[in-house]
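S.K.: The following comprises the amino acid sequence and a computationally predicted model.
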Amino acid sequence: MQLRLKLVLLSGVPIVVALLLMGATMQQQTYKLVREEQALVQAAFMHSKEAELKHYVELARNTLLRIAEGPGDVGARKEQALATLVRMQFGQNGYFFAYDQHGQLLIDPKTLPMQGVDFCDPNDPVGADSAHRILSTARRGGGVVRYNWSKPSSQSVVPKLGYVLTIPGWDWVIGTGIYLDDVQEALQAIETGARSNIESTRQRIYAIAAVCVVLIGLGGLALNLKDHRVSSDKLRRLARRVVRSQEDERVRVARELHDGVVQVLASSKFLLETAQLQLADPATPVPAAPRQALDQGLARLGSALVEIRRVSHGLRPALLDDLGLEPALALLAQQVQESGAFAVRLVRQGVPAQLPAEHGTVLFRIAQEALQNCRSHAHATQVELLLHGTRHGVGLQVIDDGQGFDTRRVFEDGARGIGLRNMRERAEALGGLLSIDSGRHGTRIAAWLPLPHAAAPQEAAAPAREHTPLPLAHPAP
């Protein structure tokens, strides 16, 4: 695993884990606060309901006490009191109930203005338990009692909070109740809102985690791209140094061949030629066999000199250092054409007078490799070298009429196209471009090298067709 990827993981994973733990802690604390809030809301609601019920029951009790203390028959006053109690209502489902000292209901539910009312009847199995709770609380002095009962408006069984008191003298138990379904709805609304807030917060945390991971990934990608560019620049500079060292070594070898071995061979040839001239003097009689051997040695020595000069020029033509790229290309074209392989024509257009040594070397090597490919593989009959330049850069095109090749297959095959890869690497080492276009009608290799302190490299396009042929020079070897 790469170090950069490790750093991204070491920075991204803890952030994601921390955000997830924060989300879980937030959820737990939120539910805890919701439960505390529900308890507080329920306590507040219950206290409010109890106070409200107490007020209603005490109001009804005072009314009944005034009737009980009034004049008239006791039975008539009790009937008046029950009638008054039936008419007393509050809210949508608020009504009063009354029991006698024996626990019997004193009010008929059918006499109430609202429909669906059912009292807790001690004689009814359904309401016996609730009625006993009510009567027991009243006998202990009255107060709050809780039970479940049917709500008239919805005909559903819901929790109900009741409050009961006794009427002194008559031993009646009166009371009323308030249904607590609204309290349950309020508590449920609180919980629903809390769950919605928790879910919304969780989504935000997940979004923040995703953004953090993306930002970390982008940062790592940017660093990788930067490192890649730096590495590419380093590799390009290294390649240039390698090529430069190769060329320096070629120059050294060529110079040593020319200044050392060639001079020795030349002096040896001079001495042998002098000896040959002396032997050719009619006044000096010499056997025929030594004379023939001397002639053969001189011939072979001359061939060796020619071969060494050829190798020296192949390693590094002296014209490339002394006169520049154009004469070197002219000499290369002349040598190839004299070998009888094919016709070569050199054309130039707008080439700068002074080219950096690196640029001249790279273009010369590209031309050298391309001509060698034309000789070995293309079976061409005519080759054109186009050397063109602008103030931004210099380009070279090698165009032949050979049989061409499949560039994709050549580059995909690792064992083939080594020369083409070398040409491309040489051009890219100087920030240039190299394009290869091959088909049935021939091959076109175009290289473009930007000049130092010039604009970005342009596409290796063909120059204008109006060019001036450059006569092939015939420099001395």
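M.R.: In hand now; what should we look at?
S.K.: make it CA atoms for all contacts and neighbour counts henceforth
M.R.: Fine.
S.K.: What is the strand or helix carrying residue 309 packed up against?
M.R.: Residue 309 is part of helix 288-315 when elements are defined by DSSP states H and E. Applying 3 or more CA pairs under 8 Å, 6 or more residues apart in numbering; DSSP states H and E, we find helix 288-315 packed against helix 181-256, helix 262-279.
S.K.: okay, now the one to match up with it:
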Amino acid sequence: MTFRSKILVLAVGPLIVVTLAVTMLLTWQSAKLARSNSAAFEEAMLRSKEGEIANLVSVAMSSIQSVYEGAGVDDAAAKERVAAILNSLDYGKDGYFFVYDYAGNNVVHPRQAFRNGRNWMTLVDPDGDRVIRELIAAARSGGGYHRYKWQKPSTEAVADKISYVVALPKWGWVLGTGAYLDDVAVQTSAANAALRERTRQSFIIVALFAVPAVVIVFSTCLYLTLDERRMADGALKQLTQRVIDTQESERTRLARELHDGISQDMLGVRFAMELAGRHAETTELKEAIDESVKGLNATIREIREISHDLRPRVLDDMGLAAAIKNLAEKFSLRTGLALTMDMETFVDDLSPDARTALFRVTQEALNNVERHSKATALEIRLWSENGRARMQIADNGLGLPSGFIRQNEGLGLQNIRERVAHFGGIVIIGGTEKGTRLQVMLPRSAALADAATKAA
């Protein structure tokens, strides 16, 4: 992972983690609140049901109070009258009063007549609860509530039910009524669904804010990173070009000094030695002077070659095509490679810097061919296409090594890429069936008119 990638991860990673943590915490808190509200809602519904059935039992007690208080322990007529009153006090499809004696015998049950006169002390609901026994125990202990499962008259389905019972101790009776709780379950389920929907909406709202925030921060970091990289690359290109310009300026100065200074001085020395040779008195002295003149001539030629390599005058005097042709022909003579050149369609309208860059690219390419390719033939093409300069250098040598990637390029190829990249050009290096091909493409902006416009 690169340093920029690490910075990006360090910038965006904590935001994503915090966003996920906040979202998870919000979801967990919402679910917890939903469960708490659901439990509170269900508890409130139960309390409401309990209060309702307790009030109904109070109403029933009030309706039979005068009869019950004026009757004796074994007053059968009073018992029948009370039973009739309670049978008539029904409310709704599933609302009724029931009466059992302490022994578990049913006395009043207006919705399930088959229970009248029978003993139900051993009755057990689906949960294993001894319903009648527990109701009698709650009533005899002073009255109370009991929750169990019982058949609902309107649907004949077994449902949760809560009953409130009180005792009529003089007769040994238990009076009570109850409320079925399936509607509580339905309302609780509806409330839970509503809470879940609100939780989902809250999550969506958080996501609508969090996701764009993460995207914005990520985009900002990415933009800043790319902008910094662009600025750094621009500064690096400018620095590279300044180094190249400085090198070219120094090459030009050294070439001028070698050609106009040292070379001319040595020519003067050669003329003086030739003059001295003509006036030499002995044959031995004349031969020694002639040998020195030959060595001096070789040194002068070498200095001129160095001067030409540093900055060929033909590049400034006759243009790029002539300079590359001169360079390639000397290369062919020195190495013995068969040379093919095609420059007929080239229009030399390049700026001086672009012209120098292509010449240096050619120099570097020929050096690589000589050092690495072991080629026997070389082809150089230079042409213009739609106002853009193009160059191709191909050999029939060993080609690129297997597994070659750009990161494995040497300093020479990197210099080629840097020179061309300064003008916004493209360098393509690839292998052929036998050999290597280097292609260089410069944009229109490298032309002399475009360069002058930019400078203006």
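M.R.: Cool, got the structure. From a predicted model like this one, the values you see are computed outputs, not experimental measurements.
S.K.: one step back: may I see the helices and strands packed on helix 288-315 of structure 1 arranged in a markdown table, with mean neighbour count as well?
M.R.: Below are those laid out as a markdown table (neighbours: other CA atoms under 10 Å):
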| stretch | mean neighbour count |
| --- | --- |
| helix 181-256 | 15 |
| helix 262-279 | 14 |
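S.K.: what range in structure 2 matches the helix holding residue 309 of structure 1?
M.R.: On structure 2, the counterpart of helix 288-315 of structure 1 by TM-score structural alignment is residues 283-310.
S.K.: next one: that stretch to chain centre, how far?
M.R.: Per CA atoms, centre = their mean, to the nearest Å, the displacement of stretch 283-310 of structure 2 from the mean C-alpha position of its chain is 70 Å.
S.K.: likewise stretch 214-224 of structure 2?
M.R.: 11 Å.
S.K.: Equivalent analysis for stretch 421-434 of structure 2, please.
M.R.: Chain-centre distance of stretch 421-434 of structure 2: 33 Å, with CA atoms, centre = their mean.
S.K.: before we move on, back to that, closest one to residue 49 of structure 1 among the helices and strands packed on helix 288-315 of structure 1?
M.R.: helix 181-256 (9.8 Å; CA to CA).
S.K.: so who does the aligned partner of residue 385 of structure 1 in structure 2 touch?
M.R.: Under the alignment (TM-score structural alignment), residue 385 of structure 1 pairs with residue 380 of structure 2. The contact partners of residue 380 of structure 2, taken as CA atoms under 8 Å, 6 or more residues apart in numbering, are 339-342, 391-394.
S.K.: what comes up buried for the match of helix 288-315 of structure 1?
M.R.: For stretch 283-310 of structure 2, burial by neighbour count (16 or more other CA atoms under 10 Å) applies to 286, 289-290, 293, 296, 300, 303-308, 310.
S.K.: same check, this time on stretch 414-424 of structure 1
M.R.: Neighbour count says stretch 414-424 of structure 1 has 417, 420, 423-424 buried, by 16+ other CA under 10 Å.
S.K.: Then stretch 331-351 of structure 2?
M.R.: Going by neighbour count (16+ other CA under 10 Å), the buried part of stretch 331-351 of structure 2 is 331-332, 337, 339, 343, 346-347, 349-351.
S.K.: For residue 363 of structure 2, state which of those is nearest.
M.R.: Distances from residue 363 of structure 2 to the buried residues of stretch 331-351 of structure 2, taken by CA to CA, are shortest for residue 331, at 9.6 Å.
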